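curious how this folds, go ahead:
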Amino acid sequence: MDVLPTQHVNASQPCVKQAVSLESHCPKSVLGKPLSSNQVSLLALGSGMSVANIYFAQPLLHEFSAAFAVTSAQVGQLISMAQLGSVLALVFLLPLGDRMDRRCLLLIQALALVVMLVLLGLAPSLGWAYAAMLGVGLLATAMTQGLIAYAASVAQPAEQGQVLAKVQAGVFLGLLLARVVAGGVSDIAGWRMVYLSSAACMLLLACLLWRSLARGNGSPAVTISPAVNISQVTGSYPRFIGSMLALLWRHRLLQVRGMLALLMFAVFNIFWSALSLALSAPPYAYSNTAIGALGLVGAIGALGATQAGRWLDKGAHRQVTLIALLLLAIAWWPLAFMSWSLAALMLGIILLDMGGQALHVSNQSLLLRSNAEQQHGSMIGMYMLFYALGSALGAAAGTAVFAHDGWQGVCLLGFSLSALALVFWLATRRALN
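You can find the predicted model right below:
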């Protein structure tokens, strides 16, 4: 099996300019051989398997309710515990990759995730399930985003966009397949087997990653930026975490791209939270398995968006961003005709997922390329906080608007936020230039 390379910096061959353009980058290291397709596939597989653990519970809530003899409101808090774990991981665990050997850190997190999955699968009460789900959300998020940060660190500048697009496609497929796999395994062997079998798969993944990932943290060995390197902060851990806020405060591109991520993920969750309510009610009355399977249509859009990685490597960030934002807005037109045509719903899902995936990859690629200090973990952690906030607000808004104004109200809200994202980007583009 090939070994993934680390980066090495030759301090005698500096190439960083004092003024770094936010929409372009200068190669900062002399890299080894390009990542092979097998290596990229392993990183994508690992990211997808990790993120799936967070979403297994969504179609299984009624199983939890019956197993622990609790109300649906009580068991619904399992999803909140997973989301809380995700936020904690973005703030406290993901940035550790900028200070530690990422290979060791990922192995520790993978093994800890195996333990949490086993505890969840054997949970004797709802309280145990709450605690285990918090740990699953914490460690699965750290694994997912840590693998993305590693991929960005070891990829050559000429291939970084393509690598990120492929790894992000793995994340998106893992998210979509999680609901279908959980429903199928639960129907055959019960909900506990969903988590116990996932624990076995994650243990195998840990072994594969340990053999494949090179020693070292995947970050440059020598800092060549004249700016302060947050990953080299020598103070206490709280001071290090606080310094991440300084990154957000002074990084204008992070603020803009983070806001685009907030609006985009709000749009996503407005759609998916309301869609499950609409399709589970008459005249559709779809089962949870059928609704989850319908979400697989979005895989077409996610895979189609991988082409955006090649354009990003050619410096076409503006073009990719514009097309992605237009797709997000246009998608709501066929979605509004869902009650007349299932084909219109499928077309809307493809356009929505293609636009969202392309924008997400463009955001991360541009941020990491503009990050002269190579703080990939800190940068992704701060960026994904916008994602978490947007997801929470979108889910709440989607269900509330559907209850009050129905599906057409949801489509109007989704289109309005998509249009707002486009206007926001156009208004801030000149300032960034």
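
CA only for contacts and neighbour counts going forward, please
Will do.

what comes into contact with stretch 170-179?
44-45, 47-53, 55-59, 144, 289, 292-293, 295-296, 298-299, 302 (C-alpha atoms under 8 Å, 6 or more residues apart in numbering).

to compare against the first, here's another:
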Amino acid sequence: MTIQKHDSEDQSFPKIPPLKTGNLLVYVMAVACGVAVANLYYAQPLLHTLAQGFGTSEGTTGLIVTMTQLGYVIGLTLIVPLGDLLERRRLITIVSSVTAVALAGAAISPGIGSFLFACLVIGFTAVVAQVLVPFAAALAADEQRGAVIGRVMAGLLLGILLARTVSGFIADAYGWRAVFWLATACMLVQSAVLWRMLPQSRGETRLCYPALIRSVFILFREEPLLRRRIVYGTCGFAAFSVFWTSLAFLLARPPYGYSDSVIGLFGLIGAAGALSASFAGQIHDRGGTQPATGILLALVVIAFVIMGVYSTHLTAIIVGVVLLDIGQQGSHILNQSVIYTLNSEARSRITTAYMTCFFFGGVIGSASSGYVFEFGGWPGVTWLGGMFGGIAFLYWLTELRTCHV
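Predicted coordinates:
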């Protein structure tokens, strides 16, 4: 179906002052990103409980993660580019409302089949977070764009890291269905708040929908800086996923022997790293992107070295978690700060190109991590994660020669 072009007068929305880091709207968008993306991760610590509840094998229940990821990739491809075409406030609130319906469907699911379909829709619509990030970039003042993106991304990252912890505690106290009912309520409230607070703003492109999707591939081909930042992001998120997928296996065994609730608390340690990484946006605004990128990618490698050499020491694992999150999340914020300077009319499509590859890296990391742990133990996991981080760092060294930003 072809989406009709809009007349120029449709663009006449009220003007608002450029966003700066202290604006309330920045914090609202940050919270909204976190609430939206958290929907991807609520089920992960509950897989064993869900398998018992639905009477299915763990292998079948593992498809919950796959369906959520599949929905997210489809949403990145089909929904996020619409941020360059449609009125953004309406798009964001409608998609958020659909997420609420899907979460309610998960909460009342009588069997694994309906639950899997609900997870597909949840993943598909959770990409509203990736519409909000370029929207914030478009609204931000030029001199504070990196800092604004950093604040909004901090909210998104906290949603990722805290979702598992919150889900585990709520499920222990009230059952797994309560997790999805609470998430439903959060998305309904979020839709109302965003409709009230977001300004009206239409994307600047006048392409029809099929041409809009094709243009994502054109951007990938024509923007070498986008491709470079995609490599950093894809390898970094692969390393990140390698670690978080296998951490529970390590901590559940001697010498630790921790319960699920205690393991979930490690998300709070990662959250501290994510908050520190939010300062990366300010570094970008001050012109320090290139050296900061190298330092942050090096931190990813160092984290795996520390956790590999001192795997039986809790302090080393905690230090590794903090360094990994600062390195990965900080470089991710720098990547987005850079790519949003490339083409102001195509920020949502640039997000699609970057985040699709970024998330694909996460799929590779998480899928390979479990098998590597099974056959190579924790040393194999740290080698795998360090390899992904090392690839990104070595590629950054070529940037010094080519003098890219």
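
TM-score them against each other, please.
The pair, once superposed, lands on a TM-score of 0.92 when counted by TM-score structural alignment, normalised by the length of structure 2; 390 aligned residues with a C-alpha RMSD of 1.7 Å.

ok, longest helix in structure 2?
As assigned by DSSP state H, the longest helix anywhere in structure 2 is helix 347-402.

average distance between it and structure 1?
Superposing on structure 1 and averaging over aligned pairs (mean C-alpha distance after the TM-score superposition for structure 1), helix 347-402 of structure 2 comes out at 1.5 Å.

packing partners of that helix?
helix 63-78, helix 128-139, helix 209-222, helix 224-251, helix 289-309 (3 or more C-alpha pairs under 8 Å, 6 or more residues apart in numbering; DSSP states H and E).

again, 6 Å this time
Applying 3 or more C-alpha pairs under 6 Å, 6 or more residues apart in numbering; DSSP states H and E, we find helix 347-402 of structure 2 packed against helix 224-251, helix 289-309.

could you dump these to a markdown table with distance to residue 83 of structure 2 and mean neighbour count?
Shown next, in a markdown table, are these (distance: least, C-alpha to C-alpha, whole Å; neighbours: other C-alpha atoms under 10 Å):
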| stretch | distance to residue 83 of structure 2 | mean neighbour count |
| --- | --- | --- |
| helix 224-251 | 19 | 23 |
| helix 289-309 | 26 | 22 |
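
what would the ones you listed look like in JSON lines with distance to residue 58 of structure 2?
Below are those laid out as JSON lines (distance: least, C-alpha to C-alpha, whole Å):
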{"stretch": "helix 224-251", "distance to residue 58 of structure 2": "15"}
{"stretch": "helix 289-309", "distance to residue 58 of structure 2": "29"}
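
closest to residue 52 of structure 2 out of those helices?
Closest to residue 52 of structure 2 of these, according to C-alpha to C-alpha: helix 224-251, at 19.5 Å.

the closest one aligns to what range in structure 1?
Aligned using TM-score structural alignment, helix 224-251 of structure 2 spans residues 252-279 in structure 1.

check the mean deviation of the matching stretch from structure 2.
Looks like 1.0 Å for stretch 252-279 of structure 1 (mean C-alpha distance after the TM-score superposition for structure 1).

if we can go back for a sec, go through the contacts of stretch 170-179 of structure 1 and flag which are in strands.
For the contacts of stretch 170-179 of structure 1, not one is inside strands, with DSSP state E as the criterion.

counterpart of residue 329 of structure 1 in structure 2?
Per TM-score structural alignment, residue 329 of structure 1 is aligned with residue 301.

ok, that match - contacts?
Shown in contact with residue 301 of structure 2 (C-alpha atoms under 6 Å, 6 or more residues apart in numbering): 386, 389.

how near is the counterpart of residue 182 of structure 2 in structure 1 to residue 46 of structure 1?
The alignment partner of residue 182 of structure 2 in structure 1, by TM-score structural alignment, is residue 197. Counting by C-alpha to C-alpha, to the nearest Å, the separation of residue 197 of structure 1 from residue 46 of structure 1 is 15 Å.

neighbour count for those two, which is higher?
residue 46 (26 against 15; other C-alpha atoms under 10 Å).

which residue, neighbours along the chain excluded, lies closest to the more buried one?
Leaving out its chain neighbours, the residue that sits closest to residue 46 of structure 1 by C-alpha to C-alpha, 6 or more residues apart in numbering is residue 205, at 6.7 Å.

and for the helix or strand where the one you found lies, what are the contacting residues?
Element membership of residue 205 of structure 1 [criterion: DSSP states H and E] is helix 191-212. Contacts with helix 191-212 of structure 1, where a contact means C-alpha under 6 Å, 6+ apart, come from 3, 4, 107, 110, 114, 117, 118, 121, 182, 185.

tell me where the stretch 1-150 of structure 1 has helices.
37-55, 61-68, 72-88, 102-121, 126-154 (DSSP state H, counting those that start in this stretch).

for residue 397 of structure 1, find the nearest of those helices.
helix 72-88 (16.0 Å).

and the angle for the closest one with helix 126-154?
Angle, helix 72-88 of structure 1 to helix 126-154, by axes from the mean of the first three to the mean of the last three C-alpha atoms, to 10 degrees: 30 degrees.

so where is helix 72-88 of structure 1 in structure 2?
Going by TM-score structural alignment: helix 72-88 of structure 1 matches residues 58-74.

again, but for stretch 168-184 of structure 1
Going by TM-score structural alignment: stretch 168-184 of structure 1 matches residues 153-169.

residues near residue 311 of structure 1, how many?
16.

that one maps to what in structure 2?
By TM-score structural alignment, residue 311 of structure 1 lines up with residue 283.

element containing its match, please.
Applying DSSP H and E, one finds residue 283 of structure 2 within helix 280-285.

that helix vs structure 1, average distance?
Looks like 1.2 Å for helix 280-285 of structure 2 (mean C-alpha distance after the TM-score superposition for structure 1).

show me how far that helix is from its chain's centre.
Mean C-alpha position of helix 280-285 of structure 2 versus that of the full chain (C-alpha atoms, centre = their mean, to the nearest Å) differs by 19 Å.

could you say what helices and strands that helix packs with?
Going by 3+ C-alpha pairs under 6 Å, 6+ apart, helix 280-285 of structure 2 lies up against helix 145-174.

give me the mean deviation of the helix it packs on from structure 1.
With mean C-alpha distance after the TM-score superposition for structure 1, helix 145-174 of structure 2 departs from structure 1 by a mean of 1.0 Å once superposed.

tell me what angle that helix forms with helix 24-38.
50 degrees.

give me the angle between helix 145-174 of structure 2 and helix 176-197.
Using the same axes, to 10 degrees: helix 145-174 of structure 2 against helix 176-197 is 150 degrees.

buried residues in helix 145-174 of structure 2, which are they?
Using 16 or more other C-alpha atoms under 10 Å as the test for burial, helix 145-174 of structure 2 gives 145-171.

how about residue 132 of structure 1, what's its match in structure 2?
By TM-score structural alignment, residue 132 of structure 1 lines up with residue 118.
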